[in-house]
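Chemist: Kindly return the folded structure for what I paste below:
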Amino acid sequence: MNKRIPDLKQQLQQLVACPSVSATNPNLDMGNRGVVELLAAWLETLGFAVELMPLTGQPDKVNMIATLGQGDGGLILAGHTDTVPYDDGKWQSDPFKLDERDNRFYGLGSTDMKGFFPLAIEAAKSFIDKPLQQPLIILATADEETSMAGARALVEAGRPRARCAVVGEPTGLQPIRMHKGVMMEAVRITGQSGHSSNPALGANALEAMHGAIGELLKLRAEWQSRYNNPGFAVPVPTMNLGCIHGGDNPNRICGHVELQFDVRPLPGMALDDLRAELDQRLHASVTDRKFTLDYAPLFRGTEAFEQDANSELVKTAEKLTGHSAGSVAFGTEAPYFKSMGIDTIVLGPGDIDQAHQPDEYLGLERIEPMVEVLRGLIAKFCL
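Modeler: As a prediction, this is how the structure comes out:
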């Protein structure tokens, strides 16, 4: 078998050059099939058994499961293949052309998180001809940046199965065993428009929303009193009132208003329970029959994540990296793997402050240390 594939830099060049923007705006949204087909070709050349799993009704959005070896245990090296949109004109170089300068690789997705895949492949190459006792799985997902649809599809399929998983999001080479969840919600109140000269001619939805906002702030304070985890830089759950839109003119009674907000829950705060409480409290805040209130999630949300600090995976990652496992505020696909009974950590070479930014880059000094960590994890859980 010809096992020659592009080198690490060439792989990243090709991945960055293949646009895979995931966005809620349909004019910006695109598929990731081109990216996973590149990965599939390289991994098949190395002897992996590769399966592509298109999302239902979205043939251009695809998960990839590439497996070396057999069995139900082993290790998953996982990452998403989509990127966020980019700020056109704010990059010093073409975001789709890998640019090496200042001891960095610049390019869209270089750190979040296409750059993880060439490193995972480089680590895997050291084990191609070794007798694996448990499988090594390289997993690529679709739509992490928007809906988490790729990770959800894997959970629904119950695949892949493994003992451990590493999600290669940017953590600066520190193993992460906890992160907060995320909910994005909307509350809509409809009243009755009318001439502002006589309030009796309508029902002002903005005034009703004032009561709903007050109830949200009260609930936020209760949650922050009820829940606290000192393992996080911000140790309490947060609620951010993000945007509000209502009415159309100063001299008209506001007939409709919508508030969108997010909640970042701690581990142990189930999204279904939080939404039930939100629904009850919001409806109780607006009792006047002149108004109707509708509350609904903007997307399904992602649960908070926590891996046992004493698990073998956490202890191994701490030993290999020289860093104690910590927490982050951003969300990942880790809770989806955890929900399938897979011990999971988040660990990657990039820095989160580079993610979603113009001139995103991956520092070259991070590459070899990350490859060595991955080799150590593969040796521990697959040999």
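Chemist: rest of the way, CA atoms for contacts and neighbours
Modeler: Noted.
Chemist: Three-state assignment for residue 280, please.
Modeler: Under the three-state scheme (DSSP: H, G, I helix; E, B strand; the rest coil), residue 280 adopts helix.
Chemist: Another for comparison:
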Amino acid sequence: MDLAHYTQRLAQLVAIPSVSSTSSQYDQSNEGVIDLLASWTHALGFRVEKLPVPNHPGKFNLVATLGTGSGGLILSGHSDTVPCNPEKWQQDPWQLTQRDNALFGLGATDMKGFFPLALAAAQRFKIEQYQAPLILLATADEESSMSGAMALRDQSYPISRAAVIGEPTGLTPIRAHKGVMMESIRIIGQSGHSSNPELGVNAMDIATTLLNYLKRLKRSLRARYQDNRFAISYPTMNFGCIHGGDSPNRICGEVNLHFDVRTLPDLTQDQLRNEIAEYCAKLASKTGAIIHLRPLINSVPSFDAGISELVALCEQLTENTAETVAFGTEAPYLQAMGMDTVVMGPGSIDVAHQPNEYIELSQLEPAYALISKLIHHYCIAPL
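Modeler: Model prediction:
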């Protein structure tokens, strides 16, 4: 692989801000990244489709197809990044910097660095060699709402025999991951003078009762659900932030609680949310408070590849046993479209979502060779 060409392409991608966030203060369009990838793939002979994400202005998916027919392979990545704190970086986050045998920049490993590798591997073969299509897929909003992948799932497009999502896994195949729920509970009581508790409805007292219930539920989930494939073999619940009240001499009128749950594949998210909602309704009726439960994000389903030809092939090619992870990806959405799906790419998740994100140079050549073998297996000489 031509390292200079790879670095040049990655530098161009990193230079285009494409932050995705649930906060409108930070959220940005990904159109610049999509347009750049579209220009590169078009020049290489791909048929290019730029698809607006419904109800998300400024957000786009890219479907670029090389070859014709059925079957084939999807190489998928997300075009967005998380927000960052530039003042905490040792260099400009949007200017790719090479040092210490690594390339530093926002999205270098998560996951703009995957796209130049996929394109380099695609170029390894002549267009006329393709017996089944290779599809480069770039999605929107993976880091926030998953709106890009959800739109593709709803459209059932595109479809291939297999899909590789190039998230940073150190080139270890990921066969399963937990689901992610992020929830908000808003408790609205009635403020009043603290000298007489009967004058109001103390939202903080109700929050204490609710937290005790959630802690009991947390213990119950651990007892009821176990999957020893995961390093943390049970569902987790984390109380991330709580805000409420404004003065010690006022009855607390409102409390807001945010928490997340990492669910195992056999735990139904809707069932869990309904269980919590039922308790909130009973507590509201008992106390006279108003209690709202709502999701902060679209819940990410868990993913389980099951018995998979693709996972077995990736284990063989990498000589790494497939593993599981606790973070969420777009894999369940592609799998829901009927494709054999795996999560596997260069870089480490341990350096993502933090200052001075980087991808190690030592990961690039093995990733290029691996992607090339997958393209050959599914597109050049499909069985």
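Chemist: does the residue most central in space within structure 2 sit in a helix or strand, and which one?
Modeler: Closest to where the C-alpha atoms of structure 2 average out (C-alpha atoms, centre = their mean) is residue 329, at 3.8 Å. Following DSSP states H and E, one finds residue 329 of structure 2 outside all helices and strands.
Chemist: show me where the stretch 51-200 of structure 2 has strands.
Modeler: For the stretch 51-200 of structure 2, the strands defined by DSSP state E, counting those that start in this stretch occupy 60-66, 73-78, 97-99, 102-104, 134-139, 162-165, 174-177, 179-188.
Chemist: now do the same end-to-end measure for stretch 101-110 of structure 2.
Modeler: For stretch 101-110 of structure 2, the separation between the terminal residues is 18 Å (C-alpha to C-alpha, to the nearest Å).
Chemist: That stretch corresponds to what range in structure 1?
Modeler: Aligning stretch 101-110 of structure 2 against structure 1 (TM-score structural alignment) gives residues 103-112.
Chemist: before we move on, back to that, what does the residue nearest to the centre of structure 2 correspond to in structure 1?
Modeler: Checking TM-score structural alignment: residue 329 of structure 2 goes with residue 332.
Chemist: could you list every residue that touches its match?
Modeler: Listed by C-alpha atoms under 8 Å, 6 or more residues apart in numbering, the contact partners of residue 332 of structure 1 are 144, 167, 169.
Chemist: Equivalent analysis for residue 170 of structure 1, please.
Modeler: 111, 112, 113, 347, 348, 349, 350, 351, 352, 355.
Chemist: can you tell me which residues contact the second one?
Modeler: Contact criterion C-alpha under 8 Å, 6+ apart gives 83, 169, 170, 350, 352, 355, 356 as the residues in contact with residue 112 of structure 1.
Chemist: can you check the last one too?
Modeler: Residues counted as contacts of residue 355 of structure 1 (C-alpha under 8 Å, 6+ apart) are 109, 111, 112, 170.
Chemist: Wait, the second one touches residue 349, no?
Modeler: Yes - proximity of residue 111 of structure 1 to residue 349 meets the contact threshold set by C-alpha atoms under 8 Å, at 7.5 Å.
Chemist: Give me the common contacts of the two.
Modeler: Joint contacts of residue 111 of structure 1 and residue 349 (C-alpha under 8 Å, 6+ apart) are 169, 170, 362.
Chemist: To which residue of structure 2 is residue 164 of structure 1 aligned?
Modeler: Here residue 164 of structure 1 is matched to residue 162 in structure 2, going by TM-score structural alignment.
Chemist: what do you get for residue 284 of structure 1?
Modeler: So residue 284 of structure 1 corresponds to residue 282, using TM-score structural alignment.
Chemist: Count the neighbours of its match for me.
Modeler: 11 (other C-alpha atoms under 10 Å).
Chemist: Assign a three-state SS to it, would you?
Modeler: Residue 282 of structure 2 ends up helix, using three-state DSSP.
Chemist: Contact partners for it?
Modeler: Per C-alpha under 8 Å, 6+ apart, neighbours of residue 282 of structure 2: none.
Chemist: Tell me roughly how far the lengthiest helix in structure 2 lies from structure 1 on average.
Modeler: In structure 2, taking DSSP state H as the definition, the longest helix is helix 203-224. Its matched residues in structure 1 lie on average 1.1 Å from helix 203-224 of structure 2 after superposition (mean C-alpha distance after the TM-score superposition for structure 1).
Chemist: which residues of structure 1 does the helix or strand just after that helix align to?
Modeler: Later in the chain than helix 203-224 of structure 2, the nearest helix or strand by DSSP H and E is strand 236-244. Aligning strand 236-244 of structure 2 against structure 1 (TM-score structural alignment) gives residues 238-246.
Chemist: Adding distance to residue 199 of structure 1, write the contacts of residue 355 of structure 1 out as CSV.
Modeler: What follows is the contacts of residue 355 of structure 1, written out as CSV (distance: C-alpha to C-alpha, whole Å):
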residue, distance to residue 199 of structure 1
109, 53
111, 55
112, 52
170, 54
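Chemist: And stretch 219-227 of structure 2, what's buried?
Modeler: 221, 226 (16 or more other C-alpha atoms under 10 Å).
Chemist: so it corresponds to what in structure 1?
Modeler: With TM-score structural alignment applied, stretch 219-227 of structure 2 matches the range 221-229 in structure 1.
Chemist: Check stretch 41-50 of structure 2 too.
Modeler: Using TM-score structural alignment, stretch 41-50 of structure 2 pairs with 43-52 in structure 1.
Chemist: Tell me the counterpart of residue 300 of structure 2 in structure 1.
Modeler: Under the alignment (TM-score structural alignment), residue 300 of structure 2 pairs with residue 302 of structure 1.
Chemist: Report how many residues lie close to that match.
Modeler: With other C-alpha under 10 Å as criterion, residue 302 of structure 1 counts 24.
Chemist: distance of it from residue 8 of structure 1?
Modeler: As judged by C-alpha to C-alpha, residue 302 of structure 1 and residue 8 of structure 1 stand 32 Å apart.
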